[in-house]
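1. Model the following, please.
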Amino acid sequence: MGDIVAALQSAELIPSVLPTPPKEKLNVVFDGINLEPGKEIPVRNLKNAPRVTLKCDPESTFSLIMIDPDNLSRKNPSVAEWLHWLVVNIPASNILEGINGGQHQQPYGSPAPGPRTGEHRYLIVLFEHQGRRLQVQKFNTRAKFN
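-> Here you go, the predicted structure:
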């Protein structure tokens, strides 16, 4: 886990976006490419939602979020955090096999940074909520998610 924490700190995601380090490493695969902390992946490989898995308690329920804290750009994050994906009430069986269940409150929206906006950081986080289901309203916008 030290490499993940170091990469998140190096990218200035901890503590500015993520207040505390993750407890487990997610397995995230975009278009056949395994995501590693700090690894750059071409935008063309981000068109489809990734496969996200984690070994977990089979009785748990999860929510997943993917955000871009650098939208419009890192120097001008005027619409950050940009919500790329939000799935709530995911049964553990779907986390063990790859997310294909749960309530998609915001369907996957592939990253499409504008020209001359520099590199963007993307954060995918999975939250466990100990079996209780969340009641979340649909969002009208992806901008300024918090």
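2. CA atoms for contacts and neighbours, from now on please.
-> Noted.
3. where do the helices sit along this structure?
-> 2-10, 92-97 (DSSP state H).
4. In a markdown table, list these along with distance to residue 134 and mean neighbour count.
-> Below are these laid out as a markdown table (distance: least, C-alpha to C-alpha, whole Å; neighbours: other C-alpha atoms under 10 Å):
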| stretch | distance to residue 134 | mean neighbour count |
| --- | --- | --- |
| helix 2-10 | 27 | 15 |
| helix 92-97 | 15 | 20 |
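5. Now show me the structure for the sequence below, then we'll compare the two:
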Amino acid sequence: MPRERDPLVRGRVIGDVLDSFTKSINLSVSYDDTEVSNGRDLKPSQVVNQPRVGIGGDDLRTFHTLVMVDPDAPSPSDPNLREYLHWLVTDIPETTGAQFGQEIVCYESPRPTIGIHRMVFVLFRQLGRKTVYAPAWRQNFNTKLCGALQPRISSSRSLF
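-> Next up is the predicted model:
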């Protein structure tokens, strides 16, 4: 897909949250019966409960880390809490979903007070199982620089 047509580039996920990457695995995210796709608008009432997350692939010995962040906190015009960490799950076996991983930071439903916020789901392929500690706070989390998440990015989804 040409870079200018990529929804992650158009939505400024590439740049604000991630560096450019090549997708290597399928990531599916859904809230009840609503599938999350890049750029899809969802109301706060639709994202109250933890989503279902599925990981494609064919190797149960490969593990992934899932990160969900809001790069627009507290408001899109002044994102001084960028990025706000909503969820962090590690050691998710490939071919399964987030419910089979180790929840490091429990799911906190998005509650934007001002404007439309982007919620970004990032899936990292782990180099092996490892201990990951919860950050001291959720605000100002940095997906790009998080030392525990340096393995390569497998996939990303975002909703606005």
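6. could I get the helices of the first structure as JSON lines with distance to residue 113 of the first structure?
-> Formatted as JSON lines, the helices of the first structure follow (distance: least, C-alpha to C-alpha, whole Å):
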{"stretch": "helix 2-10", "distance to residue 113 of the first structure": "20"}
{"stretch": "helix 92-97", "distance to residue 113 of the first structure": "28"}
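7. Out of these, which gets nearest to residue 19 of the first structure?
-> Closest to residue 19 of the first structure of the helices of the first structure, according to C-alpha to C-alpha: helix 2-10, at 10.7 Å.
8. any residues touching that closest one, and which ones?
-> 14-15, 21-22, 25, 37-38 (C-alpha atoms under 8 Å, 6 or more residues apart in numbering).
9. can you do 7 Å?
-> Residues outside helix 2-10 of the first structure that contact it (C-alpha atoms under 7 Å, 6 or more residues apart in numbering): 14, 21, 37-38.
10. Can you say which of the helices of the first structure is nearest to residue 122 of the first structure?
-> When the helices of the first structure are compared by C-alpha to C-alpha, helix 2-10 sits nearest residue 122 of the first structure, at 10.6 Å.
11. Can you give the distance of the closest one from its chain's centre?
-> Offset of helix 2-10 of the first structure from its chain centre (C-alpha atoms, centre = their mean, to the nearest Å): 16 Å.
12. Spatially central residue for the first structure, please.
-> The centroid of the first structure falls nearest to residue 124 when counting by C-alpha atoms, centre = their mean (1.8 Å).
13. contacting residues for the aligned partner of that one in the second structure?
-> Superposed on the second structure with TM-score structural alignment, residue 124 of the first structure falls opposite residue 121. Residue 121 of the second structure makes contact with 66-69, 156-158, according to C-alpha under 7 Å, 6+ apart.
14. got a list of what the residue lying closest to residue 121 of the second structure once chain neighbours are set aside touches?
-> Spatially, and ignoring its direct neighbours in sequence, residue 121 of the second structure is nearest to residue 68 (4.5 Å; C-alpha to C-alpha, 6 or more residues apart in numbering). Residues in contact with residue 68 of the second structure (C-alpha under 7 Å, 6+ apart) are 85-88, 119-122.
15. Of those residues, which belong to strands?
-> Mapping the contacts of residue 68 of the second structure onto strands (DSSP state E) picks out 85-88, 119-122.
16. between those, which has the most around it?
-> Highest neighbour count within these: residue 85, with 28 neighbours (other C-alpha atoms under 10 Å).
17. No further questions, thank you.
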